[in-house]
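**Student:** Have a look; sequence and predicted model below, questions after that.
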Amino acid sequence: MSKTTKIKTPARYELVMNQLMEAAERLFAQKGVAGTSLQELAEAVGLTRTGIYHYVKGKDEMLETLVKGFTLETARDLERLAGAESGTAIDRLREGVTNMACKVAQHPQRFRLLLTSEGAFPEALAKQYRTARKRTLTALTDLVAQSIREGSCRAVNDEMAAFSLLGVCNWVAFWYPHGEKTSDLTPEQLSSQLTAVALEGLIAGRDASGAGGIAQMIGLLREDIDRLEGMIVTD
């Protein structure tokens, strides 16, 4: 591959940056962040050692790009959905979970790298990463709580439910696309189906007709009481 040192167009810049990120996730996974040199990253995409500085300042900046592409964007997306006033809370929760799962499915190796390389982050980046993860949990918990208050979800512990949904999305990085019956699914198809499964146990499937007998009606009343108590605590 011929080597270049100049950025010719915005399109080329984006192309080379994507190639650099792919090379970084591959080499970082194989050799570790500390064991990968900028020279190796440059050669992987056909750049000179000097040419790579037209794109990145160093490995720390590449790590920061990876973190922003996942953790920070996810936090912002969930905060946007949690703060929205239009639409139902359950629809916004469904959108948020779907977006998270799709992002992981699109770049599973990159996401695994973030999880396993946290200890190699510079302190400033590690702080950003931890803060973004906390923001993600807070916003997702808020979406679950909103869904509970509107009656769309069962009256469960909202933070526990948020942790469960995060776990479902994160775990995608460790099995997709290697499953025999999931490898043919696109990230979009996978995330949509996964969200439906993940929310199935949370969504309130209420049958207030009384057909289920007294025990079922008592269960519904208990859910309503739990929901009311949660609203009182929130207020």
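**Tutor:** Happy to help now that I have it. Numbers count the residues shown, from 1 in each chain.

**Student:** From now on I want contacts and neighbour counts done on CA atoms only, so please keep to that.
**Tutor:** Noted.

**Student:** what helix or strand is the most centrally placed residue in the chain on?
**Tutor:** The residue lying closest to the centre of the chain (CA atoms, centre = their mean) is Met100, at 3.6 Å. Element membership of Met100 [criterion: DSSP states H and E] is helix 89-106.

**Student:** was I right about Thr182 contacting Glu188?
**Tutor:** No. Counting by CA atoms under 8 Å, Thr182 sits too far from Glu188 to count as a contact (11.9 Å).

**Student:** I'd like the distance between the residue nearest to the centre of the chain and Thr186.
**Tutor:** Using CA to CA, to the nearest Å, Met100 is found at 14 Å from Thr186.

**Student:** In addition, the following structure is provided for comparison:
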Amino acid sequence: MLAGLCAAREFGYRWGFLTPASKEELKVVMSKAQTKSDALRENILEVATRLFIERGFDGTSFNDIADVVGVSRPALYYYFKSKEAILEVLTTVVTRAAGELASEALPEDLRQPAAMLRHLVLRHAHLILTHPLQFRVVERNEDNLPLKQRKLAEQSRRAVLEQFRQAIELGIERGQFRMMDAKVAAFSIIGMCNWTAWWFTPSGPRKADEIAEQIADMALRSVEQDAGRQLSEQSVAGVLKLLRDDIDLLERHVKP
């Protein structure tokens, strides 16, 4: 596995010094060795991802990963000291990104409930659609994450839920969204985003951005008030008018 790098070192030691031509030869040898090393590391991560999703972290041993990759345990140990180290590498990017997004302030021009909710959906869906396998590993093996990452994942999840809930409640208060349990609606929309990790295929006919846009449209339609019932501004008069309209409609249906 490391024959190329060893050969490069031996080459330098044997000659004591390197001419310009031999320096280039050494660079080629080391570059090829590094490329093979990087490819093997990526293969280890891909295999571990699949096994962690299929069998779970507890159901996957270090030897299982080595066997599927086709290397010895010592060779695998050269790249990763434990399966915990592999899990940490696989989940760091997505948990860190989720934490950063959850703490990110909304732009000033996104103060309207619909624009706010749309932004949140697009942002959350895009994160998952661009890291589907990593997200599945986190979901499947969260209890086995390093403590720091597990806490970050929990904090991010709570923060995302609160952002969605607040946006929906604001829309309800302003008469732009229908009356509903804002927390249930938030869970439902977040779940719609999360589920993409289990069916989205990057090589499929629809790109991540297109799917995120469609999910955002569906999310808004699920909560928006009918156009004729939306209030232009929050006011008692506007609410009373909607109530009178409902009463008139009810009376027309109950009269003989």
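**Tutor:** Happy to help now that I have it. What you are looking at is a predicted structure, and each value in this text was computed from that prediction instead of being measured.

**Student:** picking that back up, ok, the residue nearest to the centre of structure 1 - contacts?
**Tutor:** Thr74, Cys169 (CA atoms under 8 Å, 6 or more residues apart in numbering).

**Student:** Now with 10 Å, please.
**Tutor:** Met100 of structure 1 makes contact with 70-71, 73-75, 77-78, 165-166, 168-170, 191, 195, according to CA atoms under 10 Å, 6 or more residues apart in numbering.

**Student:** how about those residues in a markdown table, adding secondary structure?
**Tutor:** As requested, these are exported to a markdown table (DSSP: H, G, I helix; E, B strand; the rest coil):
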| residue | secondary structure |
| --- | --- |
| Phe70 | helix |
| Thr71 | helix |
| Glu73 | helix |
| Thr74 | helix |
| Ala75 | helix |
| Asp77 | helix |
| Leu78 | helix |
| Leu165 | helix |
| Leu166 | helix |
| Val168 | helix |
| Cys169 | helix |
| Asn170 | helix |
| Ser191 | helix |
| Thr195 | helix |
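
**Student:** May I ask which of the residues you listed has the most neighbours?
**Tutor:** Leu78 (27 neighbours; other CA atoms under 10 Å).

**Student:** correct me, but that residue touches Arg133?
**Tutor:** No. Using CA atoms under 10 Å, Leu78 of structure 1 makes no contact with Arg133, being 11.2 Å away.

**Student:** who touches both of the two?
**Tutor:** Ala139.

**Student:** buried ones in the longest helix seen in structure 1?
**Tutor:** Scanning structure 1 for the helix with the most residues, using DSSP state H, yields helix 123-149. Buried residues in helix 123-149 of structure 1, counted by 16 or more other CA atoms under 10 Å: 125-126, 128-129, 132-133, 135-149.

**Student:** and what of stretch 209-222 of structure 2?
**Tutor:** Ile211, Ala212, Glu213, Ile215, Ala216, Ala219, Leu220.

**Student:** In strands, which of these appear?
**Tutor:** Using DSSP state E, no member of the buried residues of stretch 209-222 of structure 2 falls in strands.

**Student:** Which member of those residues is positioned nearest Gly228 of structure 2?
**Tutor:** Leu220 (16.0 Å; CA to CA).

**Student:** Show me what the closest one aligns to in structure 1.
**Tutor:** Aligning on TM-score structural alignment places Leu220 of structure 2 opposite Leu199 in structure 1.

**Student:** Any figure for the gap between that match and Thr88 of structure 1?
**Tutor:** From Leu199 of structure 1 to Thr88 of structure 1 the distance is 15 Å (CA to CA).

**Student:** same thing with Ala120 of structure 1?
**Tutor:** Ala120 of structure 1 is 41 Å from Thr88 of structure 1, by CA to CA.

**Student:** okay, now the alignment partner in structure 1 of Ala115 of structure 2: neighbour count?
**Tutor:** Mapped onto structure 1 by TM-score structural alignment, Ala115 of structure 2 lines up with Asp91. Neighbourhood size, Asp91 of structure 1 [other CA under 10 Å]: 13.

**Student:** same check, this time on the one 3 residues further on
**Tutor:** Arg94 of structure 1 sits with 17 neighbouring residues when counted by other CA under 10 Å.

**Student:** Please give me every residue in contact with it.
**Tutor:** Applying CA under 10 Å, 6+ apart, the residues near Arg94 of structure 1 are Leu143, Val144, Ser192, Thr195, Ala196, Ala198, Leu199.

**Student:** So which residues make contact with stretch 154-161 of structure 1?
**Tutor:** By CA under 10 Å, 6+ apart, stretch 154-161 of structure 1 touches 137-138, 140-149, 164-167, 198-199, 201-206, 220, 222-230.

**Student:** Do I have it right that Lys241 of structure 2 meets Arg229?
**Tutor:** Yes. In this structure, Lys241 of structure 2 is within contact of Arg229 by CA under 10 Å, at 9.5 Å.

**Student:** The two: which is more packed in?
**Tutor:** Per other CA under 10 Å, whichever of Lys241 of structure 2 and Arg229 has more neighbours is Arg229, with 17 against 13.

**Student:** Just tell me what Leu101 of structure 2 corresponds to in structure 1.
**Tutor:** Using TM-score structural alignment, Leu101 of structure 2 pairs with Asp77 in structure 1.

**Student:** and its match, what is it in contact with?
**Tutor:** Glu95, Gly96, Asn99, Met100, Thr136, Ala139.

**Student:** from the residues you listed, which single one is nearest Glu61 of structure 1?
**Tutor:** Thr136 (22.2 Å).

**Student:** ok, the closest one touching Leu81?
**Tutor:** No. With contact defined as CA under 10 Å, Thr136 of structure 1 does not reach Leu81; the gap is 11.3 Å.

**Student:** any shared contact partners between these two?
**Tutor:** Asp142.
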